[in-house]
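S.K.: Quick one, structure for this:
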Amino acid sequence: MNASGPSILNISCYLFVEINAPEALRDVLHTRADALGLKGTVLIAEEGINLFLAGPAPDVNAWVDALRADQRFASLAPKESWSTEVPFRKLLVKVKPEIIRMNHPTIRPDQSPRAPALPAATLKRWLDQGHDDNGRPVVTLDTRNGFEVDVGAFDGAIDWRITKFSEFPEAVKAHRAELEGKTVVSYCTGGIRCEKAALYLAEQNLGGPVYQLEGGILKYFEEVGGNHYHGDCFVFDERRAVDPGLSPAPHNEALDRH
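M.R.: The predicted structure is shown next:
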């Protein structure tokens, strides 16, 4: 509980894990969330779960604790932020073909070893010194849609102006020269897109290490603040963006265009 500030807890979380009966899980999770008065979106697929929920902290935590009691989801680690109001209008719990659509069937994080994840503090240190620990140049690769990048991004990040994540594989093929021989750190809002992106990049034999930023921008803000980042982070709820302190962002001109 954030006793000294806003009382509404917002969580975002995903986990790639095999789910054999997503429809049955959908019904259970919807019933629990509805009984607690939570709002937000929960996406379930055979490859895992992706969720954004908000409500009073005890109720949100009770829902998460119940989900973690299922051994498949014991490792869930929600990213938290706070607001004075619930930034969702309703509760949606849906079954989808993918929890993040890439349209690339060979990329199944639930069935593959996880791509190496880079802690926020390590990325900050590398950006501070201008190279990784082996002296190799580091590039940050934004895997989000162009309009999200406009709201805020890492300084000097590679941005291919994709309009949907399913365009990412073709963008890699068209721009691989920008990545070859470098240490590539893919990033996104909360980690889900860059987890799939890092697996795809690793398949491309780019001649250098490939990482995903652990927990995405939101975890980076939580652990090291806004170092080497300009602007805010777009979020898919009525707050529209959060600042590096994880508070609802003040007016951002880029949001007016979308």
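S.K.: CA atoms for contacts and neighbours, from now on please.
M.R.: Noted.
S.K.: Tell me the secondary structure at the residue nearest the centre of the chain.
M.R.: For the chain, the residue lying nearest the average C-alpha position, counting by C-alpha atoms, centre = their mean, turns out to be G190 (1.8 Å). What DSSP: H, G, I helix; E, B strand; the rest coil gives for G190 is coil.
S.K.: and what of the one 3 residues further on?
M.R.: Following three-state DSSP, R193 is assigned to helix.
S.K.: remind me, longest helix of the protein?
M.R.: Longest helix in the chain, counting residues (DSSP state H): helix 22-36.
S.K.: how close does the residue nearest to the centre of the chain sit to D128?
M.R.: 22 Å (C-alpha to C-alpha, to the nearest Å).
S.K.: Proceed likewise with the subsequent sequence, for comparison:
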Amino acid sequence: MPDILNVSAYKFVTLDDPAPLREHLFARAGAAGLKGTILLATEGINLFLAGPAPALRGFLDEVQADPRLAGLPVKESWSRELPFRRLLVKVKREIIRMDHPTIQPQAGRAASVDARTLRRWLDQGHDDSGRPVVTLDTRNAFEVDHGSFDGAIDWRLARFGEFPAAVQAHKSALEGKTVVSFCTGGIRCEKAALYLREAGVTNVFQLEGGILRYFEDTGGAHFHGHCFVFDEREALDAKLTAVRPFD
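M.R.: You can find the predicted model right below:
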């Protein structure tokens, strides 16, 4: 049984001065022996961490003791080895860079759809109003090449900052459809759904928890291939297991 717990989590929430929080989290995560990355910005927190389960869960309890970070939704998977080589805690301009300052998820989320509902929509070929459903992959092209939803829209993005221009170029193809934006863990599709609304696409949802939650809750139905992850595991299958051994 693998004994290294891997977690990913994010929360859009106003952090007026993230620098002191950075020092605190770096000290506490380091003391717990954790590896991975924590990103902080005035718009929130985004983290990918790994370590022994008791230490990691204890650290997450400390993080969520901060009222601003309470209820941090955490996605878990397991591995036999640490998939990170070091611990990084950084303050950035955005926890996921879009370069579009009017998009502020901390001020209000876009509508979301849970994994089981999306699977049901894909099973029946339409949403509950009878409208055709399309899935929109908001990840970079090299991530999409590892796997995606069957028939997903893929605009061959080189980076997420290209997403707004891609919407403007292709939004007419989304008219009359229910659009479900998705990504690895939910953070990119959350901003993407807000931008789609801003651009005038009316029937838009974000996939709650992204591909990782979809795998956990549905077993990966309607998804082909694997989900790329930004650590040494490289990609996970629908059982949230690494598909290749560590180098």
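S.K.: Quick check: TM-score for this pair?
M.R.: Superposed pair, TM-score by TM-score structural alignment, normalised by the length of the second structure: 0.98. Supporting alignment: 245 aligned residues with a C-alpha RMSD of 0.8 Å.
S.K.: circling back to that earlier point, can you tell me how far the residue nearest to the centre of the first structure is from R32 of the first structure?
M.R.: 24 Å.
S.K.: equivalent range in the first structure for stretch 61-68 of the second structure?
M.R.: Under TM-score structural alignment, stretch 61-68 of the second structure corresponds to residues 65-72 of the first structure.
S.K.: What's the end-to-end length of the matching stretch?
M.R.: Counting by C-alpha to C-alpha, you get 13 Å between the two ends of stretch 65-72 of the first structure.
S.K.: Kindly report the same for stretch 136-145 of the second structure.
M.R.: OK, stretch 136-145 of the second structure end separation, C-alpha to C-alpha: 14 Å.
S.K.: so where in the first structure does that stretch end up aligned?
M.R.: So stretch 136-145 of the second structure sits over residues 141-150 in the first structure, by TM-score structural alignment.
S.K.: Please identify the buried residues of stretch 186-197 of the first structure?
M.R.: 186-197 (16 or more other C-alpha atoms under 10 Å).
S.K.: Of the residues you listed, which is the nearest to E238 of the first structure?
M.R.: For these, the minimum distance to E238 of the first structure (C-alpha to C-alpha) is 15.6 Å, reached by T189.
S.K.: give the contact list for the aligned partner of that closest one in the second structure.
M.R.: Under the alignment (TM-score structural alignment), T189 of the first structure pairs with T184 in the second structure. By C-alpha atoms under 8 Å, 6 or more residues apart in numbering, the contact list for T184 of the second structure reads 139, 209-212, 227-229.
S.K.: Now do the host helix or strand of V185 of the first structure: everything it contacts.
M.R.: V185 of the first structure is part of strand 183-187, with elements assigned from DSSP states H and E. Residues outside strand 183-187 of the first structure that contact it (C-alpha under 8 Å, 6+ apart): 118, 132, 136-144, 193-194, 197-198, 208-213, 216-217.
S.K.: cool, stretch 51-67 of the second structure as well?
M.R.: Contacts of stretch 51-67 of the second structure (C-alpha under 8 Å, 6+ apart): 3-6, 25, 28-29, 32-35, 49-50, 69-72, 82.
S.K.: Let's see that with 10 Å instead.
M.R.: 3-7, 9, 21, 24-25, 28-36, 49-50, 69-72, 74, 78-79, 81-84 (C-alpha atoms under 10 Å, 6 or more residues apart in numbering).
S.K.: Check which residues of it are buried.
M.R.: Taking 16+ other C-alpha under 10 Å as the criterion, stretch 51-67 of the second structure shows 51-52, 55-56, 59-60, 63 as buried.
S.K.: So which of the residues you listed are in strands?
M.R.: Of the buried residues of stretch 51-67 of the second structure, the ones assigned to strands by DSSP state E are 51-52.
S.K.: can I get the buried residues of stretch 51-67 of the second structure in CSV with distance to Q106 of the second structure?
M.R.: Output for the buried residues of stretch 51-67 of the second structure, formatted as CSV (distance: C-alpha to C-alpha, whole Å):
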residue, distance to Q106 of the second structure
G51, 29
P52, 31
A55, 29
L56, 26
F59, 23
L60, 20
V63, 18
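S.K.: and P6 of the first structure, what pairs with it in the second structure?
M.R.: Aligned partner of P6 of the first structure by TM-score structural alignment: P2.
S.K.: So that match is in contact with W78, correct?
M.R.: Yes. With contact defined as C-alpha atoms under 10 Å, P2 of the second structure counts as touching W78 (5.9 Å).
S.K.: Can you show me the helices along the first structure?
M.R.: Under DSSP H, the first structure gives helices at 22-36, 57-68, 120-129, 146-151, 168-175, 192-203, 216-224.
S.K.: Alignment lookup: D154 of the second structure to the first structure.
M.R.: Using TM-score structural alignment, D154 of the second structure lines up with D159 in the first structure.
S.K.: so who does the closest residue to its match other than its chain neighbours touch?
M.R.: Leaving out its chain neighbours, the residue that sits closest to D159 of the first structure by C-alpha to C-alpha, 6 or more residues apart in numbering is D142, at 5.5 Å. Contact analysis of D142 of the first structure by C-alpha under 10 Å, 6+ apart lists 148-149, 153-154, 157-162, 185-189, 193-194, 197.
S.K.: Let's see that with 8 Å instead.
M.R.: Contacts of D142 of the first structure (C-alpha under 8 Å, 6+ apart): 149, 153, 157-160, 186-188.
S.K.: For E203 of the first structure, state which of those residues is nearest.
M.R.: Nearest member of those to E203 of the first structure, counting by C-alpha to C-alpha, is S186, at 14.0 Å.
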